[in-house]
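Enquirer: sharing a model prediction with you, sequence too.
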Amino acid sequence: MSAARAETGDVPGGPPPDGVDLWIARIDDVSATPGLVEAYDDLMTEEERARGERFHFEADRLRHATARALVRTILSRHGPLPPRAWRFEADRFGKPRLAADCAAAVPGLSFNLSHSGDLVVLATSVGRAVGVDVERIRDRADLPGLAAYAFAPEEARSLAELAPADRAYRFFEHWTLKEAYIKARGTGLSLSLASFWFDLATPGAIRFCTREPGQDAASWSFRRTDPDPEHPLALCIADAALPEIRTWSATPLAGTRAMTLAAARTSPAT
């Protein structure tokens, strides 16, 4: 498929409907389509291209280009600007956001991006904050020690109690949930990782707890899923009840199709 053609698919354009959309791009699909990488480069600003060139490894440069293309093309599905025209800035916590004039073109739109291994993932919603995190599982001998440093005490204890063979998957369940929540909050690492935690003892369920002053745990919902066995993914939504979540397989400038992705865990439990 030529990278020069306009992106098509069975997702409509225009303002996004209520709910959350989860867009998943696979690096292998990008690599397999002639001309896509060059087309992605053409969408980026000079600063974005320079940032990509600073990566030492080709895989990192490819993830960067795919991430920028995914954000720009999905924004153009919902707003009147072409992909090249979107401009971004960082807030005081360093979180990327649309520049004011571009944000006015997609009122109320919240978006968040994550990438790891073979996946680039974008979450979008209108009227509610969203955070998403995907990680490639890496089995490390020091996971309990890392959890003691980076997790709340409740999470570190629960991980240490597991059989060694089960620790890597559970560690990244916790890690993706914590990252997704921090990203949805938008406060960066000013939020202590020990001030909130996730109880994953019940299969299929997520119980969110927090010691943060003035923060109501019931005002947040979560969904954990696995696009493939190597990549756990977590979605955090600023809503007391899980809204409709639509999932799309998206290769920027090549095609988009609806996909079914079963939940591994949810909060509130369903």
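Expert: Perfect, thanks for sending it.

Enquirer: can we go C-alpha only for contacts and neighbour counts from here?
Expert: Fine.

Enquirer: wait, doesn't Thr73 sit right on Pro83?
Expert: Yes - using Cα atoms under 8 Å as the test, Thr73 is close enough to Pro83 to be in contact (5.3 Å).

Enquirer: other residues contacting the host helix or strand of Ala123?
Expert: Taking DSSP states H and E as the criterion, Ala123 maps to strand 119-126. By Cα atoms under 8 Å, 6 or more residues apart in numbering, the surrounding residues in contact with strand 119-126 are 16-27, 63, 66-67, 70-71, 107-115, 130-134, 231, 235.

Enquirer: helix or strand right after it?
Expert: Moving toward the C-terminus from strand 119-126, the next helix or strand (DSSP H and E) is strand 130-134.

Enquirer: before we move on, the earlier item: could you give the angle of the strand holding Ala123 to strand 130-134?
Expert: 170 degrees (axes from the mean of the first three to the mean of the last three Cα atoms, to 10 degrees).

Enquirer: spatially central residue in this protein, please.
Expert: Val132 (3.0 Å; Cα atoms, centre = their mean).

Enquirer: need the contact list for that residue.
Expert: When contacts are counted by Cα under 8 Å, 6+ apart, Val132 touches 112-114, 121-123, 176, 179-181, 183-184, 233-236.

Enquirer: if we can go back for a sec, identify those among the contacts of strand 119-126 that sit within helices.
Expert: Ile27, Arg63, Thr66, Ala67, Leu70, Val71 (DSSP state H).

Enquirer: closest one of the residues you listed to Glu47?
Expert: Taking Cα to Cα as the measure, Glu47 lies nearest Ala67 of the ones in helices among the contacts of strand 119-126, at 14.4 Å.

Enquirer: the closest one against His115, yeah?
Expert: Yes - judged on Cα under 8 Å, Ala67 makes contact with His115 at a distance of 7.4 Å.

Enquirer: alright, now check it against this:
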Amino acid sequence: MEPRSLASAAVAVEVYLARASADATARGLGWLDAAERRRADAFRSEAARDLFVAARATLRIQLGRRLGGAPEAIRFGLGDHGKPTLAAPWDAAGWHFNVSHSGTLALVAIARSLAVGIDVERIDAIPAGEMDGLSASHFSAAEMRRWRAADAAGRTEMFFRVWTRKEAVLKAWGVGLVDDLAAVDTVPGPRVLEKWSVRDWAVPPGYVAAVAAEGLDWEAAWGDG
């Protein structure tokens, strides 16, 4: 979908682009808790670490604005299936969030009273045989038709587009994997099962992204700031 303006009253999900830089890392590291700092230290690539810190800092800034707290004061917990959540007392306000990063791009999604998931993937070259195997085991019949209908030049992009839609839905549900990924059908329309929906999200060339959330009538927009 084309991102809408926050002026629309229908907007329920706000998406933020996290920008990595040396200054952002220096500032953001001071806001992270011990678990986040351990994750940051585990990255072998400085660029990947900086992007992770930028994403966490952006999340803390935006949640802090909504909750009336400093970025470093925000505390996180884990839901029943390991999905990151806000910890008490911040959880009482009903804000949900999700973060995704790939390559040099990181996105943060925030929604109130709606479980939300976001996924971004860099479009990398994948051997045709590997795509065939993954799609056969993980794509629904409708997703397979959509992927196979793409021309040779667009097949890899379509593979990642279907994959990001599926990942966004799973992240919104709060589960990393399900027994039958092919049962999670994200096409032909935005509706997924009965109470969930997913939209493609416009990002810079070389990447694809998708946003999923609870409900069927929500809209998403780029956040300001």
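Expert: On my side now, so go ahead. As the structure is a prediction and not an experimental result, all values here were calculated from the model.

Enquirer: what does the TM-score come to for these two?
Expert: The TM-score (TM-score structural alignment, normalised by the length of the second structure) is 0.86; 215 aligned residues with a Cα RMSD of 2.1 Å.

Enquirer: follow-up on the earlier one: equivalent range in the second structure for the strand holding Ala123 of the first structure?
Expert: Strand 119-126 of the first structure corresponds to residues 105-112 of the second structure when matched by TM-score structural alignment.

Enquirer: the matching stretch vs the first structure, average distance?
Expert: Superposing on the first structure and averaging over aligned pairs (mean Cα distance after the TM-score superposition for the first structure), stretch 105-112 of the second structure comes out at 1.1 Å.

Enquirer: any buried residues in that stretch, and which?
Expert: Buried residues in stretch 105-112 of the second structure, counted by 16 or more other Cα atoms under 10 Å: Leu105, Ala106, Leu107, Val108, Ala109, Ile110, Ala111.

Enquirer: same deal with stretch 19-31 of the first structure?
Expert: Buried residues in stretch 19-31 of the first structure, counted by 16+ other Cα under 10 Å: Gly19, Val20, Asp21, Leu22, Trp23, Ile24, Ala25, Arg26, Ile27, Val30.

Enquirer: return the subset of those residues lying in strands.
Expert: Among the buried residues of stretch 19-31 of the first structure, DSSP state E puts Val20, Asp21, Leu22, Trp23, Ile24, Ala25, Arg26 in strands.

Enquirer: what about stretch 138-156 of the second structure, start to end distance?
Expert: 15 Å (Cα to Cα, to the nearest Å).

Enquirer: what ranges do the strands span in the second structure?
Expert: Listed in chain order, the strands of the second structure (DSSP E) span residues 11-18, 76-78, 84-86, 95-102, 105-112, 116-122, 191-192, 196-201, 207-214, 219-222.

Enquirer: got a markdown table for these, with distance to Trp147 of the second structure too?
Expert: Listed next are these as a markdown table, based on distance: least, Cα to Cα, whole Å:
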| stretch | distance to Trp147 of the second structure |
| --- | --- |
| strand 11-18 | 27 |
| strand 76-78 | 35 |
| strand 84-86 | 31 |
| strand 95-102 | 22 |
| strand 105-112 | 24 |
| strand 116-122 | 16 |
| strand 191-192 | 18 |
| strand 196-201 | 15 |
| strand 207-214 | 14 |
| strand 219-222 | 25 |
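
Enquirer: of all those strands, which one comes closest to Ala153 of the second structure?
Expert: For the strands of the second structure, the distance to Ala153 of the second structure is smallest for strand 207-214, at 15.0 Å, taking Cα to Cα.

Enquirer: equivalent range in the first structure for that closest one?
Expert: Mapping strand 207-214 of the second structure onto the first structure (TM-score structural alignment) gives residues 231-238.

Enquirer: just the buried positions in stretch 118-132 of the second structure, please.
Expert: Residues Ile118, Asp119, Val120, Glu121, Arg122, Ile123 are the ones in stretch 118-132 of the second structure that count as buried (16+ other Cα under 10 Å).

Enquirer: I'd assumed Pro144 was in contact with Ala168 of the first structure.
Expert: No - look at Ala168 of the first structure against Pro144 with Cα under 8 Å: they stay out of range, at 9.5 Å.

Enquirer: looking at the contacts of Val132 of the first structure, which is nearest Gly94 of the first structure?
Expert: Lys183 (10.6 Å).

Enquirer: quick one: what's aligned to that closest one in the second structure?
Expert: Match for Lys183 of the first structure (TM-score structural alignment): Lys171.

Enquirer: what's around its match, how many residues?
Expert: Applying other Cα atoms under 10 Å, we find 24 residues neighbouring Lys171 of the second structure.

Enquirer: what of Asp179 of the second structure?
Expert: Residues lying near Asp179 of the second structure (other Cα under 10 Å) number 6.

Enquirer: likewise for Ala90 of the first structure?
Expert: 11.

Enquirer: Pro84 of the second structure now?
Expert: Count around Pro84 of the second structure with other Cα under 10 Å applied: 17.

Enquirer: one more: Pro227 of the first structure?
Expert: Other residues lying near Pro227 of the first structure total 15 when counted by other Cα under 10 Å.

Enquirer: and it, how far from Asp101 of the first structure?
Expert: 35 Å.

Enquirer: cool, Ala129 of the first structure as well?
Expert: Ala129 of the first structure is 20 Å from Asp101 of the first structure, by Cα to Cα.

Enquirer: more neighbours: these two, which one.
Expert: Neighbour count, other Cα under 10 Å: between Ala129 of the first structure and Asp101, Ala129 has more, with 24 against 10.

Enquirer: okay, that one and Val37 of the first structure: tell me how far apart.
Expert: Counting by Cα to Cα, the gap from Ala129 of the first structure to Val37 of the first structure is 30 Å.
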